[in-house]
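> got a predicted structure here, sequence first:
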Amino acid sequence: MMSTKLDEALLYFKRRKGFEVLFLLFRKKYESLGRFGGSAELSSFTDGEIEEIAVFMGESPHHLMRKGKLLLSSFEHRLQQTRYAGITLYELLEAYWGKPLRSKKALKLEQEAARVERLETYKMLHPDLLPWFTYLESRTSDTHWIWRLLLEPDFADEMSMMALAFAGLPARMERYPLFSQRITGNPHALDLSEPRGKLWIHLLHVMADGQGPPPSKAEALNELLLKYNLLRDDIQNFVSQANLLAYDDECEHPVWRAAADEQCVMNMPMRELIKVNRVTAAAAAGAGHAPSVYVVENSGVFSALLDAVPDASLVCTHGQFKLAGLYLLDLLAKAGHTLFYSGDFDPEGLAMAVRFKERYGEQAQLWRMSIDDFHASSPVVELGDRESKLHSLLDSELGKVAQAVKETGRAGYQEGIVTLLIEDLRNRRMFNNV
């Protein structure tokens, strides 16, 4: 009997367009409050829709329009006065929309429970990724976007892909697109700009004992991938060096030796750097100390220094540190060399110097980067909007220099102190005793 009454009610209300609009407002009220309460605003209804609702409510359209709203409790009370008595508003709306009514709070709890259950399933299906799944359970800010994906229809396939890729990590160096092709059949399937690639990087970061957000800058990403023998770019990623020697175990590399003997500059791509495991300065050590190596980021300054001091052990990073530069400097630091770094007196150059010092600690020395050297560079280029980038450097080791640059409002560059750098190199024996 109730089923027949409900069918009749649906037939009545679905034939009248005004109730579709009204019932949508009722549903939104329930989703918001978790109960039927409040009122529905009628200002956006057409005259025809108002008339349909007014007929059901047993009042004039004019009177209903003047009120401007309809209480949900009034509608439910009127429903019990009609031939549809016994049908609740909840039952009516569920049948009308053909799906259960859920409050936002209830829906959120259901989804949360479903996500937890889904994660437990993945832990059983892919035990090799257990540390990553455990990290996801911590609900740190860097995991929120992954939690939102857990209920996506294709996320199970993504998890299978992550497990397959992790199990297939190479024992020896492999180029990243070729790895992606081998695992997925598509060299671009794990591109880092795509959601799957970002998921992959988060996994690798956590599995490498990383905490917090994974790296986002290119060179930090390259370093992370290199930990897993994955090489993104081994030709265009290069560093320039002069008067250095390289070894594969104890075997001296003949090309590096020939270049040092001829005092030739070599642009070393990652493709060649990964073939060696030790790098030293070509100059003989003195007084029991490994000779110092000098690092600049500007190619013009690099060439000018070599013009004046052709036998200096020099490295040029060509701007921001790339993986090749960091790889080479890591090998030099491992060999016991003190690394002297000179950069520009602008926000980017000072940030590079701070990063260099943080990475190499006591083996890193800042070279001609004092306040006096800044003024000696004859700064003339106005910072403009770039000045704000100095704020994060004020508490660093170069904080006083950053403050001087900020107060001046101008940037200084290595080219302005190149004669001082040349003078230091010509007297570099005093540096070799550091």
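That came through fine.

> going by C-alpha atoms from here, please, whenever you check contacts or count neighbours.
OK.

> pull the distance from stretch 70-82 to the chain's centre.
With C-alpha atoms, centre = their mean, to the nearest Å as the basis, stretch 70-82 stands 53 Å off its chain's centre.

> list the buried ones in that stretch?
Using 16 or more other C-alpha atoms under 10 Å as the test for burial, stretch 70-82 gives 70, 72, 75-76, 79.

> and these, which of them are in helices?
Using DSSP state H, the members of the buried residues of stretch 70-82 that fall in helices are 72, 75-76, 79.

> and these, which is closest to residue 326?
Of all these, residue 72 has the smallest distance to residue 326: 67.7 Å, by C-alpha to C-alpha.

> just give the closest residue to the closest one, not the sequence neighbours.
Among residues not flanking residue 72 along the chain, residue 39 sits closest, at 5.5 Å (C-alpha to C-alpha, 6 or more residues apart in numbering).

> measure stretch 339-357 end to end?
10 Å (C-alpha to C-alpha, to the nearest Å).

> just the buried residues of that stretch, please?
Across stretch 339-357, burial judged by 16+ other C-alpha under 10 Å covers 339-347, 349-354, 356-357.

> okay, and which of the residues you listed map to helices?
Of the positions in those, 347, 349-354, 356-357 sit in helices, assigned by DSSP H.

> hmm, residue 245 and residue 260 touching each other?
Yes: with contact defined as C-alpha atoms under 8 Å, residue 260 reaches residue 245; the gap is 7.1 Å.

> intersection of neighbour lists for the two?
When contacts are counted by C-alpha atoms under 8 Å, 6 or more residues apart in numbering, the set common to residue 260 and residue 245 consists of residue 282.

> check which helices and strands the longest helix along the chain sits against.
If each helix of the chain is counted by residues according to DSSP H, the longest one is helix 104-125. Packing partners of helix 104-125 (3 or more C-alpha pairs under 8 Å, 6 or more residues apart in numbering; DSSP states H and E): helix 130-136.

> take a look at this one as well, against the first:
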Amino acid sequence: MKAEEKQKLMQECLQYFRERPVYEKVFQKMRGKYESLGHIGGKVVLTGLSLQDKSQLGGFLQKDYTENQSVTISAEAFEICLSKSRFSDISLEELLDAYFGKKLTVKKEERRKKQEERDAFFAEVQSGYEDTTGAKWLQNTLKEHTTGYEILQQQYNNNPEILREILKYVFEAVKQLPRMEEKELLPVFAAKLTGDPHYFDASTVAERLLFIILSACWQETKDRELSEAERKNQIFYRAGILKDDLSNDTLVYGIRAWKHNGNLHKGIEGFFQEREPVRLTLRTIGTFGGVHAEREKIYLFENPAVFSVFVKKYPDCAAICGNGQPRLATLLLLDFLKENHSFYYHGDFDPEGLLIAQRLKERYGESICLWNYRADWYERYLSDVNLSEVRMKKLEKVYLPELLEVKMQMQKRKRAAYQEAMLDMLEPEKNEWITRSVK
């Protein structure tokens, strides 16, 4: 945002809050908190408020305070509401500076003393881990205020001793990772390290910090096709830790697998020899050193029913089913296979289905063919399911040339076409049978 635009937005923001007198009380108390804490944070409590005061607070903070005798507002909650408003480009500290016409200040001596105590605390925490990945991450985070800094600051202010224990265990965890071949369940890993299998449970401070450090180790960027939970699973998986080992799975047919020691995976081989589909969990995939199919082409499906009919009708083919949005197990298996195989993907002709196809194409590029995404197929198998405006809006994100033909027709018709109706037409092309055997 340009300086002129920021200044104009700030004036609008100040006008909004000055027209509502109750915020004078809020901001005065927040300034007092800043002076005592040395940073934006903490909570303020307001009492003796009129109904008009409560209404003004509720309008911005999206809460009903009508029946409250007192109102408690945290700086964090206020900043969240500010970030979701039309004043999202303005921070709470900037707002308070502008509101009072001067920079927020704290008593210099108190601030210096607190900074010295803080520096001494974090230096002591690193004792014994000076040259480790964890300690280097901590040093950089404290210096550059990168991801994780706010967690450290908040936890230090709340209880330094608890933070000391958490960082010691997180440093030790990072020191023992990665484990590339033998994957281990997170609760088992946590129990061995801390004595508590739930120490690194989801959303705990320990789990959040461990995830941040592991992400930094690989300089991990977000996979657009993964949800935040799936991305977290992927990071831990790369470190040799299984967070969601059994429910994260994929359905496959016609593949063979080898363990890290080079031995054939007899369980998977049994399903291959019997020509039966098998559901592979993340735990099982973690034992693979290699995966291959007998033929070069592998067919990918969004829908399990379509997958089932296809492999029964064409038992010599290899196929994988993502069951909707591909989860980490599906993507890891495809990552194994992409070097020696090409993929043919087919899914539903609806906005969500086109986006899944697009994300797979973005990830696997020339290794994947979007199979029969044609306007005539869309018209032939058009269903009676009307697409809502919310779903239609998702089509704006579809940009791949291979999908534009179907996208434009869908924008006209505003209806979906589903895989199940196309079963009779989903058959391997002739050149599928002129392929080399991969071993």
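Yep, it's here. This is a predicted model, so every value here is computed, not measured.

> closest to residue 313 of the first structure out of the buried residues of stretch 70-82 of the first structure?
Nearest to residue 313 of the first structure among the buried residues of stretch 70-82 of the first structure is residue 72, at 82.9 Å by C-alpha to C-alpha.

> map the closest one across to the second structure for me.
In the second structure, no residue is matched to residue 72 of the first structure (TM-score structural alignment).

> I'd say residue 72 of the first structure and residue 40 touch.
Yes: in this structure residue 72 of the first structure lies within contact range of residue 40 using C-alpha under 8 Å: 7.2 Å.

> intersection of neighbour lists for these two?
Here residue 72 of the first structure and residue 40 share the contacting residues residue 26, scored by C-alpha under 8 Å, 6+ apart.

> show me the contacts for residue 106 of the first structure.
In this structure, residue 106 of the first structure makes contact with residue 34, judged by C-alpha under 8 Å, 6+ apart.

> aligned to it, what sits in the second structure?
That one, residue 106 of the first structure, aligns with residue 106 by TM-score structural alignment.

> got a list of what residue 198 of the first structure touches?
By C-alpha under 8 Å, 6+ apart, the contact set of residue 198 of the first structure is residue 192.

> am I right that it falls within a helix?
Yes: assigned with DSSP: H, G, I helix; E, B strand; the rest coil, residue 198 of the first structure falls within a helix.

> what's the match for it in the second structure?
Per TM-score structural alignment, residue 198 of the first structure is aligned with residue 208.

> please enumerate the strands of the stretch 201-350 of the second structure.
Remark: strands assigned in the stretch 201-350 of the second structure by DSSP state E, counting those that start in this stretch are 241-242, 249-253, 255-259, 278-281, 288-293, 297-301, 318-321, 342-346.

> could the ones you listed be laid out in JSON lines, adding distance to residue 397 of the second structure?
Listed next are these as JSON lines, based on distance: least, C-alpha to C-alpha, whole Å:
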{"stretch": "strand 241-242", "distance to residue 397 of the second structure": "32"}
{"stretch": "strand 249-253", "distance to residue 397 of the second structure": "26"}
{"stretch": "strand 255-259", "distance to residue 397 of the second structure": "34"}
{"stretch": "strand 278-281", "distance to residue 397 of the second structure": "31"}
{"stretch": "strand 288-293", "distance to residue 397 of the second structure": "33"}
{"stretch": "strand 297-301", "distance to residue 397 of the second structure": "21"}
{"stretch": "strand 318-321", "distance to residue 397 of the second structure": "24"}
{"stretch": "strand 342-346", "distance to residue 397 of the second structure": "19"}
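
> right, so those strands: which one is the most enclosed?
The highest average neighbour count among the strands of the stretch 201-350 of the second structure, using mean count of other C-alpha atoms under 10 Å, belongs to strand 318-321 at a mean of 26.

> which other helices and strands contact that strand?
Using 3+ C-alpha pairs under 8 Å, 6+ apart as the contact criterion, the elements in contact with strand 318-321 of the second structure are strand 249-253, strand 297-301, helix 304-313.

> what does residue 287 of the second structure align to in the first structure?
Per TM-score structural alignment, residue 287 of the second structure is aligned with residue 275.

> list the contacts for the spatially closest residue to its match that is not a sequence neighbour?
With sequence-adjacent residues excluded and distances taken as C-alpha to C-alpha, 6+ apart, residue 275 of the first structure is closest to residue 248, at 6.9 Å. In this structure, residue 248 of the first structure makes contact with 275-278, judged by C-alpha under 8 Å, 6+ apart.

> redo those as TSV? Include distance to residue 96 of the first structure.
Shown next, in TSV, are the contacts of residue 248 of the first structure (distance: C-alpha to C-alpha, whole Å):
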residue	distance to residue 96 of the first structure
275	70
276	72
277	72
278	75
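
> pick the one among these closest to residue 63 of the first structure.
residue 275 (87.4 Å).

> how close does that closest one get to residue 325 of the first structure?
For residue 275 of the first structure, the distance to residue 325 of the first structure - C-alpha to C-alpha - is 15 Å.

> same question, residue 137 of the first structure
Noted for residue 137 of the first structure: a distance of 37 Å to residue 325 of the first structure, by C-alpha to C-alpha.

> residue 244 of the second structure touches residue 231, doesn't it?
No: checked against C-alpha under 8 Å, the pair residue 244 of the second structure and residue 231 is beyond contact range at 11.6 Å.

> the counterpart of residue 164 of the second structure in the first structure: neighbouring residues, count only.
Counting by TM-score structural alignment, residue 164 of the second structure corresponds to residue 156 in the first structure. Residues near residue 156 of the first structure, counting by other C-alpha atoms under 10 Å, number 16.

> part of a helix, is residue 44 of the first structure?
No: applying three-state DSSP, one finds residue 44 of the first structure to be coil, outside a helix.

> tell me how many other residues crowd residue 300 of the first structure.
Quick note: residue 300 of the first structure (other C-alpha under 10 Å) scores 14 neighbours.

> to clarify, my last question referred to residue 403 of the second structure.
20.

> identify the residues contacting it.
354, 358, 373-374.

> hmm, back to that, who has more neighbours, residue 137 and residue 325 of the first structure?
Taking other C-alpha under 10 Å, residue 137 of the first structure and residue 325 do not tie; residue 325 has more neighbours (26 against 14).
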